[in-house]
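In: Got a predicted structure plus its sequence, pasted below:
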Amino acid sequence: MDDWLKDSDEVGPSWLTVDLAIFTLRDDQLMVLLVERGLDPFRGMPAMPGGYVQKKENLRDGALRELAEEAGIDGSQLHLEQLGTYADPGRDPRGRVVTVAYLALGPDLPIPTGGTDAARAFWAPAARLGDGTLTLAFDHQTILTEALEEVRRKIEYTAAATAFCGDTFTLTDLRTVYQVIWGQELDPSNFRRKILNTTGFVQPTGDQRLPPTGRPAALYRRGQAWLLNPPVLRATTSGQRG
């Protein structure tokens, strides 16, 4: 290390953490997983689940461990990917803490159970992230707001919407995912046409779901494609794109 770095007052210790932006659909609402902090700083405030990465674990393993410890949820079956790195010098009052945020998506995830330094864990409507009724610890409001927009964008261009469904699903189930996440009503016929015309997005199972009333609905599973061509685009104020 250069001498000027060793002697500089601007250089201090830094720590690495992981935080998880976890979304699911429960009762036709998009929900985000939060924990109530049991320790200072920000004791009693809601925050994303997460914590320090241990010396001998990689980032993904650290994220899965923290999810299990703080919320009692097994993340191994979730769609899990890195969202971004957040390193603002003032984001944590304890010192220079750099966090790698993960985005996780899953279908109708269970009620969480708080553990370790989380006093409790709970699902909150994602709509509260933007309505001014939810104040989060650290910079987690910023991270989760960016994560929510990433989810909205991601289901346009990838098959990520299927991560909110079970192994098999109807096109109505899939349309509900899009409607809830985008906050838009979608025409059933147009949606069906777009989904079935997007190569590799879904594939029929050959089975049907028998509803209590009405006609049986065909069941599908996710196809081989991840990137969607053509994409399934959101409506704009001037009408439907694409």
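Out: Everything's here; your move. Quantities reported herein were computed from a predicted structural model and do not represent experimental measurements. Numbering: from 1, shown residues only.
In: okay, CA-based contacts and neighbour counts for the rest of this
Out: OK.
In: where along the protein do the strands fall?
Out: Secondary structure of the chain (DSSP state E): strands at 14-26, 29-37, 46-47, 50-52, 79-86, 96-107, 118-125, 202-209, 217-222, 235-236, 239-240.
In: And here is the other one:
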Amino acid sequence: MDEAAFLENYDPAAYERPSVAVDLILMSVVDGAPAVLLTRRDQHPFVGQRALPGGFVGIGESLDEAAHRILAAKARMSDAYIEQLYTFGAVDRDPRTRIISVAYFALLPADRFAAALKSAPELALAELTVPWRGETGGPIEARIGDGDPLHLAFDHGEMLSLAVRRLRGKLDYSGIAFALLPERFTLRALQDIYEAILDTKFNKPAFRRRMLDRGWLEATGERETGASFRPAELYRYRQAEGEQ
């Protein structure tokens, strides 16, 4: 039998096929704390609970296509850069049936969240509390306002924990933190981002010297406006060659 004949007679029902979903981890730093965009589930399972924006992959679309479709439909964003984080495939991760989820990760400036929240009332901004330092990992607490810690649907708490570990692991050798800043920013704002992600306070002169010595920053010659004190100099990120 040649390949054409094999494919013509192939029975796709011969093997069980799990469903595939995509979940979006959209993170920022808001008011000095890590934050994530959550939606409220309107159907079982976990009806009424908070979850990451997500959905099933269509039979005729790629994972990336599904991720961008869900980004536009559920997070009201059309041009965010997202990348695959990890595939979650525990057999019992979803009580409905065998569902594998591919988590996508994005870091965004805080103003992008403000626009999404305004256009989608089902979305909420949850502040993340990370009670561990370094990259070892552990549980993460998510709260909306002054509320109690949320019980997130499915294994979305695990997804958030992995996203923070990945972010912390890449912070020291890549320019990933600059995705959380506007195009022009102060060194003070950059230090605020690092301190929020790592839950650590840095010596101001030492931090600034380290950032400048890395060659990542380019002075714009401009200064911030609207400051009640001496306006700080504005910088932009000098993207490394070959970096996406």
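Out: Right, received. Where do you want to start? Note that the structure is predicted; figures quoted are calculated from it, not measured.
In: Would you mind stating the distance between the residue mapped onto Met77 of the second structure from the first structure and Pro49 of the first structure?
Out: Per TM-score structural alignment, the equivalent position to Met77 of the second structure in the first structure is Ile73. Going from Ile73 of the first structure to Pro49 of the first structure by Cα to Cα, to the nearest Å gives 11 Å.
In: List the residues that are in contact with both of the two.
Out: Leu67 (Cα atoms under 8 Å, 6 or more residues apart in numbering).
In: Give me the more crowded residue out of those two.
Out: With neighbours defined as other Cα atoms under 10 Å, Ile73 of the first structure and Pro49 compare such that Pro49 has more, 27 against 19.
In: which one in the second structure is aligned with that one?
Out: Aligned partner of Pro49 of the first structure by TM-score structural alignment: Pro53.
In: need the contact list for its match.
Out: Pro53 of the second structure makes contacts with Asp23, Leu24, Ile25, Leu37, Leu38, Thr39, Ile70, Leu71, Lys74, Ala75, as judged by Cα under 8 Å, 6+ apart.
In: Let's see if you can find the most crowded of these.
Out: Going by other Cα under 10 Å, Leu24 tops those with 31 neighbours.
In: between the contacts of Pro53 of the second structure, which is nearest Ser119 of the second structure?
Out: Nearest to Ser119 of the second structure out of those is Ala75 (Cα to Cα; 9.1 Å).
In: doesn't Ala116 make contact with the closest one?
Out: Yes - taking Cα atoms under 8 Å as the definition, Ala75 of the second structure is a contact partner of Ala116 at 6.3 Å.
In: shared neighbours of those two, which are they?
Out: Jointly contacting Ala75 of the second structure and Ala116 under the rule Cα under 8 Å, 6+ apart are Leu123.
In: which non-adjacent residue is nearest Leu171 of the second structure?
Out: Closest residue to Leu171 of the second structure apart from its sequence neighbours, by Cα to Cα, 6 or more residues apart in numbering: Ala177 at 6.4 Å.
In: Could you do Tyr52 of the first structure as well?
Out: Sequence neighbours aside, Thr17 is the residue nearest to Tyr52 of the first structure in space, at 4.1 Å (criterion: Cα to Cα, 6+ apart).
In: Quick one: residues contacting the one you found.
Out: Applying Cα under 8 Å, 6+ apart, we find Thr17 of the first structure in contact with Gly50, Gly51, Tyr52, Val53, Val97, Val98, Thr99, Val100.
In: Now check the second structure for the residue matching the fifth one.
Out: This means Val97 of the first structure. By TM-score structural alignment, Val97 of the first structure lines up with Ile99 in the second structure.
In: count of neighbours near that match?
Out: 20.
In: From what I see, it and Pro18 are in contact.
Out: Yes - Ile99 of the second structure lies in contact with Pro18 (Cα under 8 Å); the separation is 5.6 Å.
In: Output the residue interval of the second structure matched by the lengthiest helix in the first structure.
Out: Scanning the first structure for the helix with the most residues, using DSSP state H, yields helix 140-157. The aligned range for helix 140-157 of the first structure in the second structure is 156-173, by TM-score structural alignment.
In: now do stretch 31-40 of the first structure
Out: Aligning stretch 31-40 of the first structure against the second structure (TM-score structural alignment) gives residues 35-44.
In: how about that stretch: buried residues?
Out: By 16 or more other Cα atoms under 10 Å, the buried positions in stretch 35-44 of the second structure come out as Ala35, Val36, Leu37, Leu38, Thr39, Arg40, Arg41.
In: The residue nearest to Tyr52 of the first structure maps to what in the second structure?
Out: In the second structure, Thr17 of the first structure lines up with Ala21, judged by TM-score structural alignment.
In: Just want to check the distance between its match and Ala72 of the second structure.
Out: In terms of Cα to Cα, Ala21 of the second structure sits 16 Å off from Ala72 of the second structure.
In: and what of Ser228 of the second structure?
Out: Noted for Ser228 of the second structure: a distance of 39 Å to Ala72 of the second structure, by Cα to Cα.
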